[in-house]
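>>> here is a sequence together with a model predicted from it:
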Amino acid sequence: MTDFTTTSASITPDRTPRRVRHELRFRQLTVKTVQRVTPHLIRITLTGDDLAGFTSLGFDDHAKIFFPDTATGQLTLPTVGPDGPVWPASGRPTMRDYTPRRYDASANTLELDFALHDAGPATQWAEQAKPGDILGVGGPRGSFIVPTGFDWHLLIGDDTALPAIARRLAELPAGARVVVLAEVDSEADRIPFETQAELTLQWVHRNGVEPGLSPVLLDALEAMKLPPGDFHAWVGCESAIAKALRAHLVGERGANPKWTRASGYWRRGAAATHDTHDE
């Protein structure tokens, strides 16, 4: 008699990412606490009645952050129309995309980490922020959920990607294997990570080189010995560097293009950009 029973060990886990859409909402929130985590990272904790129902299911979700007018302190938010945001005649505020680092429904708080890369409006606001200040948050409009059932996981990023890396590490289950390659300016800019997964962590430092100009991420990846097996690779950093890292992973290291997600979280010389490198 032939036994056609399939054992659990032989079942290939579902590795298909899925997208989830969320109701579009715009919230006016209040700064609860401000923490200087490292010399180049400020953590802002927000709260407010509008925060109820906030949803962020993907570790690299992006919420749209709306900053108050620097002259008047007034915060302008759109309303939700049938085709998306509807702006008042007074115009639009300064906006940037940020990853929600942690949402605590029971405490009614939302944490955002601001990487201090330049003297732009987001950095200026974060450095001056104090409890009681207001900030607008829109979305996330959707989540991209990456399964955890790979042989191992690779996360690569600079300061701007630390919140997403922290979220992914926190959600990976015990027994998962993960390699993290993270770029910051110096040893003083390292942050602790919490995870149940088996973590191999390598920090690389720019040592004063302007962000977006240092080759340390690509140099370290090229020198890194990667584990065997099927892996999901995630990259988040300056756009040109993210594209080069993805090209190396797919072209030289055998990464499956369908399991390689690279994003330009920012682009040198440009403001308010977010690039996706799929090819």
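Alright, I've got the coordinates. These figures come from a predicted structure and were not determined experimentally.
>>> can we go C-alpha only for contacts and neighbour counts from here?
Fine.
>>> can you give me the end-to-end span of stretch 149-164?
Taking CA to CA, to the nearest Å, the span from the opening residue of stretch 149-164 to its closing residue is 19 Å.
>>> what sits against residue 19?
With CA atoms under 8 Å, 6 or more residues apart in numbering as the criterion, the residues that contact residue 19 are 142-145.
>>> adding another structure so you can compare the two:
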Amino acid sequence: MNKKKIRNLKVINKQKISLNMIRVTLGGSSLNDFTDNEIGGYVKLIFEDKNKDKSLMRPYTIRKFRSKEQEIDIDFAIHDKDIGYASLWAKNVKLGEEIQLTGPGSKSMFDLSCKWFFLVGDMSALPAISVNIEALNDDYIGYAVIEVLSEEDKQLIKKPKNFIIHWVINPEPWKKNTKLLEKVLTIKWYNFTPFVWVACEFSNMKVLRNFFKNTKNIPKENIYISSYWKSGLNQEEHKIIKKKDSKNNF
């Protein structure tokens, strides 16, 4: 499949699934080569920057895919602080409007040979976390620590019976804080090595990476960790510091 292929889609549906998250359904015949395996992968939405006469691309997780209808669902976290191109588009878009995207890109899944899992993320990672948890059967155990803006942003996630989800409420995630780490530190660990999956704001990612890598000594092959955004920076600026940081860390 050509991951760089430009696909032209229409907005089929739009719904508010929590206080600060909107789900946009996109559909069209250009999804005819997608498969159910694409759920959890990502697409890159293409926006025109009229001020700079160029296109901007924003990656988003494929939350759901319906092959018969040729539709994908994409969830957008919405808040009024430093709202970006994609969130602003999702907030204002009308049914029938068109958008271009590329993909699908690979999934940030975890190693199912591990006995237990530890997932940590904020609302930007909630769609990916949800997909990962929903892929597990009842043989798996573990924890997820998820930061959301409000109590009304908690979501029902289909999970294994012995998998525990902890919600952290932070109405101002763009301000420097350690709320995710504080909750992570309260979790009782099992007596064997987990697979750790982390995605959140850049500064919080660095703190969590240090904890899992240096305090808990999680080996490289047992961890996926990424920043999805950085407070105060746009996506292009974030990509620059993310690339620089990755050269010195796994």
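In hand now; what should we look at? Please read these numbers as outputs of a predicted model, since none were measured by experiment.
>>> quick revisit: so which of the contacts of residue 19 of structure 1 sit within strands?
In this view, the contacts of residue 19 of structure 1 that belong to strands under DSSP state E are 142-145.
>>> dump those residues into a markdown table; add distance to residue 134 of structure 1 and neighbour count as well.
Below are those laid out as a markdown table (distance: CA to CA, whole Å; neighbours: other CA atoms under 10 Å):
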| residue | distance to residue 134 of structure 1 | neighbour count |
| --- | --- | --- |
| 142 | 24 | 19 |
| 143 | 25 | 20 |
| 144 | 28 | 16 |
| 145 | 30 | 16 |
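>>> want to throw those into a markdown table with distance to residue 171 of structure 1?
A markdown table is the format used below for those (distance: CA to CA, whole Å):
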| residue | distance to residue 171 of structure 1 |
| --- | --- |
| 142 | 18 |
| 143 | 15 |
| 144 | 14 |
| 145 | 11 |
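>>> out of those residues, who's nearest residue 276 of structure 1?
In terms of CA to CA, no member of these lies closer to residue 276 of structure 1 than residue 144, at 12.9 Å.
>>> wait, that closest one sits on residue 20?
Yes - the pair residue 144 of structure 1 and residue 20 qualifies as a contact (CA atoms under 8 Å) at a distance of 6.6 Å.
>>> what's stretch 239-250 of structure 1 in contact with?
Residues from elsewhere that reach stretch 239-250 of structure 1, judged by CA under 8 Å, 6+ apart: 212, 217-218, 221-222, 235-236, 255-257, 260-268, 274-275, 277.
>>> what's that stretch aligned against in structure 2?
Applying TM-score structural alignment, one finds that stretch 239-250 of structure 1 aligns to the residue range 202-213 of structure 2.
>>> flag every buried residue along that stretch.
Burial within stretch 202-213 of structure 2, assessed by neighbour count using 16 or more other CA atoms under 10 Å, is assigned to 202-206, 208-209, 211-212.
>>> in helices only, show me these.
202-206, 208-209 (DSSP state H).
>>> export these as CSV, with columns for distance to residue 52 of structure 2.
CSV is the format used below for those (distance: CA to CA, whole Å):
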residue, distance to residue 52 of structure 2
202, 26
203, 28
204, 31
205, 31
206, 32
208, 36
209, 35
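>>> secondary structure class for residue 262 of structure 1?
When classified by DSSP: H, G, I helix; E, B strand; the rest coil, residue 262 of structure 1 comes out as strand.
>>> translate it into the numbering of structure 2.
Applying TM-score structural alignment, one finds that residue 262 of structure 1 aligns to residue 225 in structure 2.
>>> mind checking how far that match is from residue 250 of structure 2?
Noted for residue 225 of structure 2: a distance of 8 Å to residue 250 of structure 2, by CA to CA.
>>> who's more crowded, the two?
A direct count of neighbours by other CA atoms under 10 Å for residue 225 of structure 2 and residue 250 places residue 225 higher, at 21 against 14.
>>> OK, contacts around the closest residue to that one other than its chain neighbours?
Excluding the flanking residues, the one nearest residue 225 of structure 2 by CA to CA, 6 or more residues apart in numbering is residue 198, at 4.6 Å. With contact taken as CA under 8 Å, 6+ apart, residue 198 of structure 2 is in contact with 119-121, 205, 208, 223-226.
>>> and the spatially most central residue of structure 1, what does it touch?
Structure 1 has residue 164 as the residue nearest its centroid, 3.3 Å off, counting by CA atoms, centre = their mean. Residues near residue 164 of structure 1 by CA under 8 Å, 6+ apart: 59-61, 99, 101.
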